[in-house]
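Trainee: next comes the sequence, and after it the predicted model I'd like to discuss.
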Amino acid sequence: MTSPVLLITGTSSGIGLESAVAAARHGFRVVATMRDLDKAEPLRAAAGEAGVDLDLQRLDVTDERSVADCIGYIREAYGRLDALLNNAGAGHVGTIELETIDDVRSVMEVNFFGVVSLTRAALPLLRESRGRVVTVSSVGGVVGQPFNEAYCAAKFAVEGFMESLTPVAATVGVRVTVVEPGAVSTEFVANVGLDANHPAYGTPYEPAFSAYLARTAGAFDPSVAQAPEGVAGVILGVLDAEQPPARIQTSENAVRFAGIKLSDLDGSHVQAVTAHWMQG
């Protein structure tokens, strides 16, 4: 049989990089994409070390032309697409009084509309192959978190979109899964851009913000946080499963954290937990 074709977004580092290498090692023909191919060297090095070949392509999920070109390339080069892994995303820390609406729109463009755009474009090929859509969300798509209003709003939107799409896609043979990591030791947090110039400093929000940052730094410490290889292993299991779940958490910590929300009908438990994060 022809090896299945897998399209992955956001493969320059972290979960995307590890997933691309793991999937190629497992036998997928991987189209590994990123917005800036100048950042592809870590992926090339990892692929070389693993002894696998990847098809590296540029893709900006916020650019409709780029999305269409990528899907067109896959149809022309491979004639099929068996799975899409929506992984590209960007973190954002702040609070709405200190931000512009354009800041919020930018977060939504990358984390939500990029997922919607690529999923929409890929579905015709996925229907032909009776393939699957796997989307990396976050426990932040289940539990709203302090100073993450825009980011969590985008991930909540992803969760609602995919949960609604799942039964519809199933009628045409396409399986849909949302993957929910907790804290993962990647460059994701480092790329958020937290520094002494953050607009929260020097405002009434500074004490709560500083306490939140201290708590978050501890949660993402490599000795505590899940390694990206672990998330990639869960994703590979979903891609390989005959009957993949509609939602899966990637660690015991993520299971426990998501469980807070799923058993909290009036919201009081979630508020008690997250308020504690802002206490020095």
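Mentor: That came through, no problem. Numbering: from 1, shown residues only.
Trainee: could you use CA atoms for every contact and neighbour count after this?
Mentor: Noted.
Trainee: can you show me the helices along the stretch 101-250 of the chain?
Mentor: Per DSSP state H, counting those that start in this stretch, the stretch 101-250 of the chain carries helices over the ranges 101-108, 114-129, 149-170, 206-219, 228-240.
Trainee: let's bring in a second one:
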Amino acid sequence: MSPVVLITGTSSGIGLATAVQAAQAGYRVVATMRDTAKDGRLKEAASEAGVEVDVRRLDVTDAASVRAAVDGVIADYGQLDAVVNNAGAGHVGTVETDDVANFRSVMEVNFFGVVELTKAALPHLRASSGRLVTVTSVGGVVGQPFNEAYCAAKFAVEGMMESLAPVAAAQGVTVTVVEPGAVASEFVNNVQIDRGAIFEQMGVYAGSFKNYMGRTGDSFAAAQTSDEAARTVVEALTAQNPAFRVQTSEWAREFTGRKLADNDGSAVQELTRGWIA
């Protein structure tokens, strides 16, 4: 019988593309999103690809919603062979001028949501000797200016998964983190920046933030597509022995490689200071 994968955050971007490509690869796909009224683009893409996906509601910030979704998969399919933690939310700001509540909100979606789903899914992944794939970010390896909250959450996810991987492997579960760089998707739009308000809020940091935003705009102008990034996620689902850490582009590999070879942190600091100068 075909394996079953549950994917979060599938209304757009990498999640949508992963759902379609996983179905093409032979998975029975349970594609989840917080608001199922936004399933139109996914269903259209699946129809165009000649595959079916099972769209269900899952809010990763709601523990009851997470448990209900996982229980529903087991009740209807009898198994769970893979999970893709993809749902996430961006945020820009800097700690002195930002609200601590924003840090908590970003952690809820990007970190604790992953914890909730991983916890609920692991008993079933153990039973199936399954796969746990989590979409993090190059921002989970390299801290980036004005992304303190977002990078903190993604660093936390990477630390959790790196720690979990050998423990899960001893029980037959493969853990992989996938690190995209800039991806042309709705992710940036969903950050919902009020540029006028945030520049006023930045105070003494406004000049540096303006430079950062200019650099970020340039990087996303040359971003890879969601389909390209999703191929790496699906490879992590289907490869015989996937690596723990994989990147979705050569740029992402080079960028994260600087950090992973940067024992004293000086190379990364030299790089990122240039983004705001």
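Mentor: On my side now, so go ahead. Predicted model, so just to flag it, every value in this text is computed and none were measured.
Trainee: so what number do they get for TM-score?
Mentor: Comparison of the two superposed chains (TM-score structural alignment, normalised by the length of structure 2) gives a TM-score of 0.98, and 276 aligned residues with a C-alpha RMSD of 0.8 Å.
Trainee: for Gly79 of structure 1, find the nearest of the helices of the stretch 101-250 of structure 1.
Mentor: Gly79 of structure 1 sits nearest to helix 114-129 of all the helices of the stretch 101-250 of structure 1, at 8.5 Å, using C-alpha to C-alpha.
Trainee: how close does the most centrally placed residue in structure 2 sit to Thr248 of structure 2?
Mentor: A centroid search over structure 2 (C-alpha atoms, centre = their mean) returns Val135, at 3.4 Å, as the residue closest to the centre. In this view, Val135 of structure 2 and Thr248 of structure 2 are 10 Å apart by C-alpha to C-alpha, to the nearest Å.
Trainee: where do the contact lists of those two overlap?
Mentor: Here Val135 of structure 2 and Thr248 share the contacting residues 178-180, scored by C-alpha atoms under 8 Å, 6 or more residues apart in numbering.
Trainee: can you select the buried ones among those for me in PyMOL?
Mentor: Command for PyMOL that selects the buried part of the shared contacts of Val135 and Thr248 of structure 2, burial taken from 16 or more other C-alpha atoms under 10 Å:
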select buried, resi 178+179+180
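Trainee: looking at the shared contacts of Val135 and Thr248 of structure 2, spot the one nearest Arg41 of structure 2.
Mentor: Closest approach between those and Arg41 of structure 2, by C-alpha to C-alpha: Pro180, at 21.7 Å.
Trainee: alignment lookup: that closest one to structure 1.
Mentor: Using TM-score structural alignment, the partner of Pro180 of structure 2 in structure 1 is Pro181.
Trainee: and that match, what does it touch?
Mentor: Counting by C-alpha under 8 Å, 6+ apart, Pro181 of structure 1 makes contact with 136-139, 231, 249-251, 254.
Trainee: same thing but 6 Å
Mentor: Residues near Pro181 of structure 1 by C-alpha atoms under 6 Å, 6 or more residues apart in numbering: 138, 249-250.
Trainee: strands along structure 2, start to end?
Mentor: In structure 2, the segments counted as strands under DSSP state E are 4-7, 28-33, 53-57, 82-85, 131-135, 174-179, 183-184, 224-225, 245-247.
Trainee: for Gln21 of structure 2, find the nearest of these.
Mentor: Closest to Gln21 of structure 2 of the strands of structure 2 is strand 28-33 (C-alpha to C-alpha; 9.6 Å).
Trainee: average offset of that closest one relative to structure 1?
Mentor: By mean C-alpha distance after the TM-score superposition for structure 1, the fitted strand 28-33 of structure 2 averages 0.1 Å away from its aligned residues in structure 1.
Trainee: now swap in stretch 152-163 of structure 2 and tell me
Mentor: Relative to structure 1, stretch 152-163 of structure 2 is 0.2 Å off (mean C-alpha distance after the TM-score superposition for structure 1).
Trainee: and the contacts of that stretch?
Mentor: By C-alpha under 6 Å, 6+ apart, stretch 152-163 of structure 2 touches 107, 110-111, 136, 140.
Trainee: 8 Å instead?
Mentor: Under C-alpha under 8 Å, 6+ apart, the answer for stretch 152-163 of structure 2 is 106-107, 110-111, 114, 136-137, 139-141, 143, 175-177, 244.
Trainee: over to stretch 231-244 of structure 1?
Mentor: 15-16, 18-19, 22-23, 83, 132, 134, 175-177, 179, 181, 245, 250.
Trainee: ditto for stretch 96-104 of structure 1
Mentor: 149-150, 199-200.
Trainee: quick revisit: buried subset of the contacts of stretch 231-244 of structure 1?
Mentor: 15-16, 18-19, 22-23, 83, 132, 134, 175-177, 179, 181, 250.
Trainee: farthest-separated two in those residues?
Mentor: The largest separation in these, counting by C-alpha to C-alpha, is between Glu18 and Arg175 at 22.3 Å.
Trainee: now do the contacts for Asn148 of structure 1.
Mentor: 92-95.
Trainee: which of those are also in contact in structure 2?
Mentor: Of these, the ones still in contact in structure 2 (both residues aligned by TM-score structural alignment, their matches' C-alpha atoms under 8 Å) are 92-95.
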